[in-house]
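S.K.: Dropping a prediction and its sequence here:
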Amino acid sequence: MASKAKVWATIISFTASRIFFFLIFFQIPLFRFPCRIGTCTTPMELTSSQLIASEVIPSGVVKALLYPGAIGKAIFNKKPIPKYNKLLEAYNKKNLKRSPITTDLQQIEVLAGSYLAVAGSILGLVKSRRLGFFGMLLLIWGLYKEPHISKGHPSYKYHKKAVSIYYPTMSIAVLSAFLSIKDDVKKILSCFKWTFSKSKYE
């Protein structure tokens, strides 16, 4: 039975890690958050805009990260697929180096969570890690940490549109990130097995 739980844990974590990778790399909208390009809806957009502005890695690497999502968005919206050479212009990232960095320091949890989510989705394809799950938790914490404005405030409608969470897709992303952790899934299956065996013999 122990080996059976291990096999099921492997299958579940393998499938969940691929779902999480798909959600992150094909840029399925998870939230709305003001960023350098205007409004970001995915961890990949936040991460790539920061990487380009800070010049940490070459823009060619960022293009490679963005291109799967650009293809997916073009197909979904029935629009022509953007050319690889003009990908940054399509994402409004051409003049990011001129933008200020003060707002980024005020959004450190959301940015750090996006970094971890992107890195975790890549590493999850190779080996089970908690990095992606921790990134999603930090991302949600950062979104909830944004100052809440009461309904009577003049800026309430703008703030509500600027910062929000898409709960259906965000829930799937968090769940898939958690289930991609093989050791934790194995422990959960073992608990279910122990509970089932106990109730069977009572």
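M.R.: Sure, I can see it.

S.K.: Please count neighbours and contacts with C-alpha atoms only from this point.
M.R.: Noted.

S.K.: ok now the host helix or strand of I188, how far from the chain's centre?
M.R.: Applying DSSP states H and E as the criterion places I188 in helix 182-201. Here helix 182-201 is found 30 Å from its chain centre; the criterion is CA atoms, centre = their mean, to the nearest Å.

S.K.: List the contacts of it.
M.R.: Here helix 182-201 makes contact (CA atoms under 8 Å, 6 or more residues apart in numbering) with 2, 5-6, 8-10, 12-13, 128, 179.

S.K.: Report the buried residues of that helix.
M.R.: Buried residues in helix 182-201, counted by 16 or more other CA atoms under 10 Å: 182-186, 189-190.

S.K.: I'd guessed L23 sits against L175; true?
M.R.: No - look at L23 against L175 with CA atoms under 8 Å: they stay out of range, at 11.6 Å.

S.K.: Next up, a structure to set beside the first:
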Amino acid sequence: MASSRKWASVISSIASFIYFLVIFLQIPLFRVPCRGGICKTPMEVTSSQLISCQLFPAVAVKALLYPGAIANAFLNNKPIPLYNNLPKLYKFTVFNTAPAISDLQRLEVVAGSYLSVAGAVFGLMKPGRMSLFGILLVIWGLAREILMRKSAHVFGKDIYIYPAMSIAMVSAFLSVKKDVRKIVRSCKGRHVHKAKHL
């Protein structure tokens, strides 16, 4: 019993850390129109919303964006961007004139992105279901829009789900300690059952 809890705790902690890296290093998970143009990560969707609505100080939003900007600079062999130039780099300085309509159309993606970012932060302290709910909401919103466009025979490349979404989904699921404990117990139960029959 104690060992299954220990294994669940270890797996959950590792999964939460992987999920945190995926979100904060801004690994592209999807492609969707947002207030700043095209967003590819929950962090970009959340940051564009926070900057345009002025809910948080710009300094806090830049702090959220900076780790991903540094990671992208390293991957693309570009110089590390200046902290003050982040809104311009992400094209969050000029927004579309009618953003509210697109936000309402993609409410699940916006809400899911908020939950994904918050879940990544809180998951490091105490893993929970927030990350999983966030990713599920984002996937549901994107899938719904893709299906609606196909049914209306509207095809475009502005909405897309990248393969890296599966990494985010699995790590978000495995970050839930109770669910991991159930999986570990069922695996141990099968192992004991097989050992008895040998």
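M.R.: That came through, no problem. On a predicted model such as this, the values are computed, not experimentally measured, just so you know.

S.K.: How close are the two chains, by TM-score?
M.R.: Put the two chains on top of each other and the TM-score (TM-score structural alignment, normalised by the length of structure 2) is 0.93; 195 aligned residues with a CA RMSD of 1.6 Å.

S.K.: I'd like to know which of the contacts of helix 182-201 of structure 1 are buried.
M.R.: 5-6, 9-10, 12-13, 128, 179.

S.K.: counterpart of stretch 169-181 of structure 2 in structure 1, which residues?
M.R.: Using TM-score structural alignment, stretch 169-181 of structure 2 lines up with residues 174-186 of structure 1.

S.K.: Show me how far the matching stretch is from its chain's centre.
M.R.: That offset, for stretch 174-186 of structure 1, works out to 15 Å (CA atoms, centre = their mean).

S.K.: longest strand anywhere in structure 1?
M.R.: When structure 1 is parsed with DSSP state E, its longest strand is strand 31-35.

S.K.: That one vs structure 2, average distance?
M.R.: Following the fit onto structure 2, the mean deviation recorded for strand 31-35 of structure 1 is 0.7 Å by mean CA distance after the TM-score superposition for structure 1.

S.K.: Compare L23 and L175 of structure 1 and say which is more crowded by neighbours.
M.R.: L23 (23 against 16; other CA atoms under 10 Å).

S.K.: element containing the residue nearest to the more buried one when sequence neighbours are not counted, please.
M.R.: Closest residue to L23 of structure 1 apart from its sequence neighbours, by CA to CA, 6 or more residues apart in numbering: A173 at 6.8 Å. Remark: A173 of structure 1 resides in helix 167-179, with elements defined by DSSP H and E.

S.K.: Against which helices or strands is that helix packed?
M.R.: For helix 167-179 of structure 1, the elements it packs on are helix 2-25, helix 131-145, judged by 3 or more CA pairs under 8 Å, 6 or more residues apart in numbering; DSSP states H and E.

S.K.: relative to helix 2-25, how tilted is the shortest one?
M.R.: For the pair helix 131-145 of structure 1 and helix 2-25, the angle between their directions (axes from the mean of the first three to the mean of the last three CA atoms, to 10 degrees) equals 50 degrees.
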